[in-house]
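need a structure here:
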Amino acid sequence: MSKYLKFYGINQTWQWLRQTFRHKLFLRLSAVVLVTFFVSLTVDYSMATQPVATTSSPKVILISLDGATPDFVEQYLKDGVLNRRQGLGLLKRQGVYAERNITCSASLTAACHVAIGTGSTAARNDINSNTFHLVASPFTSNISGFGAPIGGYSTIGPSASVQPTAEPIWVGLQRNGKQVVAATFPGADGVDVRVPGLTNSPIIQPASTRTVSYTVPFGAFAGVGARGFNLTTADFSSASSQIVTQLNNAGRISYSPILQASLNDQFTVGGVNYDIQVAALDTTDDRRTNYDTLVFFDAQIGIPTGTFSLPATGPAYVKASDRQSSLFYLEGSSNQAGTAFYVSNLAPDLSTVRIARYSANAIPRNPAVQTSVDDILTHVGFWSPQADFRIPERLSPGFTTFPDSELEAIYEDQVQLFVDYQTRLALRAINQNPNADLVMVYIEQPDGSEHQFLLTDSRQPSDPTNPLSIGARQDKAKVARYRTYVQAGYQAANNAVQRIIDAVGTNRQGTPNSNILVVSDHGFAPFHTAVNLNNYLRNRGFDLTKVRAVTSGPAANIYINLQGREPNGVVSRAEYITLQRQIITALRELVDNNPNYLRGRQSAVFDLIYPRPLPSDVNDPKFGLGTSEFVGQDTGDVFAIMREGYNFDGIQSPIITRLGDSDNSVFSVPNFYGAHGYDPTIPSLSAIFYAAGPDIQRRGNIGRIRNIDIAPTINSLLNVPSAPTVQGRALNIKGRGDR
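Next comes the predicted model:
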């Protein structure tokens, strides 16, 4: 998902969470393989997978694996990292796959998912980035691409568009009597979209346009971020008699005296105050003091006994040797939020205890989606914590002294935890809608793992705090370790695909009973340099009250505060023309001449630069609203994409100067490794496409396709005409089928 919870609040929550979970299995390679295999067979994180009806199955299931790259998938299938008879391997054997799938520009998660879902380019559907500015908003206001109006809106008013420039596929399907299910698929969220920054903003896209038969929106941050805890023996004392009694009543036996400590972790979620306590148990009857299990509970509730009905979980019991977190529902929270606890180190004598509490999250329960969300809450559980880059990068409080190995193990636990949750959510959606015509599923991996661990370029510092750790000074063991984590992300995603195939079943030849299409939104590339664009513009003399850059990954929308367009615009049309030309010149002149990061002579940093087209008449009422192949209504007045190797994200605080630089105001050392958002025609940015099913021919490699071809292909499989706004074409994969 390019960086990571997504759609709500809408702007504030998304800004924190898409940053927080950016870099959409344990330390040793052998453990990675074993844990992944074990999880695929048995791990359900204390929640049973819902059985799926076998008498019928959805006609088409679209699965998006965020960030999956064809070259990685094919190499992993060849090397046996991915099972060639399961998941993507099975679909490849039984159906078709694309050699390359050209995605949208820029190759960012929100933009490219909307392109998949509409069959229209980013410029046409008006979602060109993960974060951008609506020109109807005050100049400093942004909107998340996940919660922005699909197909644009009318700037007059502003108001909902009478003739949207793109239409989500589910709108046309439902208009033709088809049943559509969306399991956290971007754009299908049941939200009334309004203009950020405008008081009493009117609705510019109603929830009805963004709602399907069974709609589950992506989860949201519940207001409390992750935190690490370091305890020692001195922090523990004899547990209260009440806690001892409650543990005994719960059937929990300790062969050493039960001890108790406060985490000093008080917070408020959903209007309820929580005070987290921990008890230590020794569950091994070996006549030694050997604490091996921690129990986490709220001081006000204690440790209740009995069975718990979802979303409730009761106390979180964590046995350190299991290397697995335990979920913890925040009882009484109005947003039905929850978290989880992970024990990364537990000395038998409690001399060293390190604990991670994950962030609190919840599923938005907008009126349009409340019934579906409540079904998920009571059958799958609260929104599970997802992979949080703030932990391994030590940005969340309390993790400073955790060793790398433990932080990486925490992150890998989150990868498995969240993909398992998303998969179970998808299976529940299918279970409740076995006769659906289209089910749209989103899986966050391998995106998060690639962001965090794609350490594959010698110019990337293996230690983000040490600019010397590039080239021959890279930590080779860390490079190898990170390689296994990327593989584990692909394995988790592939396992999700196989579980969905298992749910709908296969015929005697092994072909899935549903037409299953698996795509990704974009590929991935490593990067070595973080770029501060607003600093560069300031250094070039631009007034940032008149010119402002809104960046996502390596893509930038640069806006000019135009009078008569933005509500508080200050730039005249004549000055706009001058500023636009100056911005283009400045971007072309940004070069990197540091030999440590170049492969040849100095290099221009920007690869693609697209200005908003201007009318010949400065008095034209459409001035400042012109569009083109790569510029939509709310694209910047200059839209630009950097070359591979550079990224606007990842700037550290304090800033780390690159090796050989004397100034760090523009270029610096980033604190993570993988990026997307580059030119979509670059091979590494290609998306995947694999498909098989009863109505799909078994014909192997179909060459190159485009992600905007997915929507019309689904329409073709369902015998529904595509909307006039669709720019893609139906792929020639349809067979005679039997239904």
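
going forward, measure contacts and count neighbours with C-alpha atoms only.
Noted.

if I read this right, Gln452 contacts Ala675, doesn't it?
No. With contact taken as CA atoms under 8 Å, Gln452 and Ala675 are classed as non-touching, separated by 9.2 Å.

Now Ser716. Nearest residue, chain neighbours left out?
Nearest-residue entry for Ser716: Ala730, 6.5 Å, with adjacent residues in sequence omitted and distances by CA to CA, 6 or more residues apart in numbering.

can you tell me the helix or strand for the one you found?
Counting by DSSP states H and E, no helix or strand carries Ala730.

Give the burial count for it, as a bare number.
19 (other CA atoms under 10 Å).

what does Ile258 give?
Neighbour tally, Ile258, other CA under 10 Å: 21.

how about this one, so we can line them up?
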Amino acid sequence: MTTRIFTILSLIILCTTGMQEKGVLAEDKEQVILISFDGMRNDLTRKYVKEGKLPNIKKMTDEGSMAKYAKTISPSLTAPSHAAIATGATPLKTSIVSNAWKEPNAALTNKENAFSSELEVDPLWVEARKQGKTTATVAFAGANPTTGKQGDYTIYYGDTWSPSSGETLKFRKASEWKNAPRTYSPLKESYFDIQIKNQKHHTFYVLAVDSTDDEKVNYDQFIVSERKEIHKVSKKTKKGKWGSLTFTIKGNQAAGTWFRFAPKDPRLEEKVNMYRSGVTSGQIDGPEGFRENIRERFGVFPPQDDDRALEKGWISRKEYEEISERFVHWVTDVSLFIKEEYQPDLLMFYAPQIDHQEHLYLLSDPRQPGYTAEKSKKYQKYIEWAYQAADDVVGKTIHAMDKNDTLFIVSDHGMEPAHSTLEPNKILKDHGLLVTDEKGKVLLNKTKAIAIPSGSAAHIYINLESREKGGIVPKGDYQQVRDEIMNVFKDIEVTRNVNGPLISHHLGELWSSIRNEGLSLNAFKESATDLYSHILNLRVHPYEMVKPIPKEGTAIRKDHNIGDILLMAAPGYIMGNGMSETVKPAVELGTHGGNPDREKLKAVFIAMGPEFPEGEQIQPISNLDIAPTIYDILGLETPDFVEGEKIKELTEKR
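Now for the predicted structure:
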């Protein structure tokens, strides 16, 4: 007996010692965490902090350092901007030149998606791993494991296997169920099908249960199963509450969906409304057991949002926000679990909700379609909610940090209100540079150039012989064709959009630029210029920048996915793919991609960590400066391709 007691005590001491050592190591280890909030505007962040709406970000600014602003790269788009943050290099080095571009070695009309493309230089999580550090990324743009090995621990967007659905279910008396639970009213059943992309459909059975002994027929619980059998993995949910399903699809992949039943009749004699989210999966790459550990603890990678369901009335605004919050918190919770469990030296993760809400609801300019003061205030609340969701993420992260940890809050770009859509391919078509048939299909054998827009920017690709598949422009004509295209766009003028009470709007913008603490005079100058131009009713050159893109050697060689000409729009304009109108009302209310010097397109940079200045505003930075600063903090060599500089205020005392 004595020997057994001694053995048990020894094991307890060993385990306790091991736990203490792990705790000491975790506390002593210096971890760098970077969170990117897509579309987080510098001016709005400062405004909300000043109004007391972002307490956790306020804590960061009080205990750390905030740059006057962060300038992103050009064009100010999500994929190239994240590539710049991750590498410290511009698009001509990363090859991520837009959110979409012409596919290399393909016909002129073939496009490639930047978010599934490989960076041409190594990002932080790859380079740091090569230099002996442990790295992790969750949902971070550019960290796509299908393009090659990323960090030690990688989680990324997967596929949407089935779109969301709003359905009505008819319940009837249940039969042939095994292991059915106790019920105070006769069991009822229904079913629904999910059609999976390129696969046969999945059928799910629903069992309705009256779980309350209240002498009333009140079906308040729903159980969903792939068979008429209740077992441990059967999903139970109360009426009006969220439930989830995880199931296996082709290739032994795990996919999942979230659902909610909303019966109007507790007796289920009327049809029951059911909303089901899209069926999604995620990519998980890491050492043995990592994928299983994540899925067991957190389930499958959830859908990011569901605009379609909101538009169709399948869900309320509150439910819509719950879907977005689920995604943001899933990414955050998984990231912080990885931080604690796997102890990476570098952890980078991403939240998209600010960008998404600003694209849909940035209704702040009277020239925008559908603008009213009342609607503008309503939509501002939606954007405010998105910033507060980001603040919650910051709060969770700060709570999970140890004393030696460093936290960076960054954004890839800001966001501007859009009132008008430009169609650059309409301009090319009108000047005989792009030719279509009667159905609008581009005739490649007659087309000299095509524009591929993204946000407020577009690359124009010349259909050059020997470079493009089916190219028709001779090498000797290249310069002449490029000059012709540039002159066409430089000469385009449109009538100024003067809808709404613009003078009061511009005066309000002027006052806001004066009142917002910490902002430069740039915003004041922009507003004053707009007001002056409005009063004189000057015509607008909507293509604010028409820039030839330098080539290495001759035009025969196509470098880094870039076009031959880069177009960038003036404030208020977004670029579309159509060919019907020179300018028309904007479809999206928020846009980016234009000149990154504009105030509303400036990004955020906040840092908190050991030996960083506390409560100080540091000088403006470039997003290219983030990577070299992190290399310095991690004690690593900075690669030669990095074009940014270390942020001196954060590194000189280390």
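
care to give me the TM-score?
For these two chains in superposition, a TM-score of 0.81 is obtained (TM-score structural alignment, normalised by the length of the second structure); 584 aligned residues with a CA RMSD of 3.1 Å.

just to revisit the earlier point, corresponding residue for the residue nearest to Ser716 of the first structure in the second structure?
Under the alignment defined by TM-score structural alignment, Ala730 of the first structure is paired with Lys646 of the second structure.

and what of Pro683 of the first structure?
By TM-score structural alignment, Pro683 of the first structure lines up with Glu599.

who touches its match in this structure?
Asp43, Asn522, Ala523 (CA atoms under 8 Å, 6 or more residues apart in numbering).

Sort out which of those residues are in helices and list them.
Asp43, Asn522, Ala523 (DSSP state H).

Who wins on neighbours among these?
Asp43 (24 neighbours).

Could you identify the residue of the first structure that aligns with Val331 of the second structure?
Val331 of the second structure maps onto Gln422 in the first structure, by TM-score structural alignment.

how far is the helix or strand containing that match from where the chain is centred?
Gln422 of the first structure belongs to helix 404-432 when elements are defined using DSSP H and E. The chain centroid and the centroid of helix 404-432 of the first structure are separated by 12 Å under CA atoms, centre = their mean, to the nearest Å.

Could you list the buried residues of it?
By neighbour count on 16 or more other CA atoms under 10 Å, the buried set for helix 404-432 of the first structure is 404, 406-432.

quick check: stretch 702-710 of the first structure aligns to which part of the second structure?
So stretch 702-710 of the first structure sits over residues 618-626 in the second structure, by TM-score structural alignment.

Which positions within the matching stretch qualify as buried?
So for stretch 618-626 of the second structure, counting by 16+ other CA under 10 Å, buried means Ile618, Ile621, Ser622, Asn623, Leu624, Asp625, Ile626.

so how far is that stretch off the chain centroid?
Worked out by CA atoms, centre = their mean, stretch 618-626 of the second structure lies 21 Å from the chain centre.

Stretch 580-593 of the first structure now?
31 Å.

So if I had to pick from Gln452 and Ala675 of the first structure, which one is more boxed in?
Counted by other CA under 10 Å, Gln452 of the first structure and Ala675 do not tie: Ala675 has more neighbours, with 34 against 27.

would you list the contacts of Glu599 of the second structure in CSV and tack on distance to Gly243 of the second structure?
Below are these laid out as CSV (distance: CA to CA, whole Å):
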residue, distance to Gly243 of the second structure
Asp43, 38
Asn522, 49
Ala523, 47
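
out of those residues, which one sits closest to Gly286 of the second structure?
Asp43 (38.4 Å; CA to CA).

Can you find the partner of the closest one in the first structure?
In the first structure, Asp43 of the second structure lands on Asp71 (TM-score structural alignment).

What separation do you get for the aligned partner of Asn532 of the first structure in the second structure and Thr582 of the second structure?
Taking TM-score structural alignment, Asn532 of the first structure has Glu423 as its aligned residue in the second structure. Per CA to CA, to the nearest Å, Glu423 of the second structure is found 6 Å from Thr582 of the second structure.

Then Ser165 of the second structure?
37 Å.

rewinding a little: farthest-apart pair in the buried residues of stretch 618-626 of the second structure, please.
Ile618 and Leu624 (15.9 Å).

Quick one: neighbours of Ile249 of the second structure, just the number.
By other CA under 10 Å, neighbour count at Ile249 of the second structure equals 17.

same question, Asp285 of the first structure
Count around Asp285 of the first structure with other CA under 10 Å applied: 12.

thinking it is in contact with Tyr255, fair?
Yes. Using CA under 8 Å, Asp285 of the first structure is in contact with Tyr255, at 6.0 Å.

one step back: so what's the match of Val331 of the second structure up against?
Tyr442, Ile443.

Could you do the one 3 residues further on as well?
Residues in contact with Leu425 of the first structure (CA under 8 Å, 6+ apart) are Ala183, Ile376, Val380.
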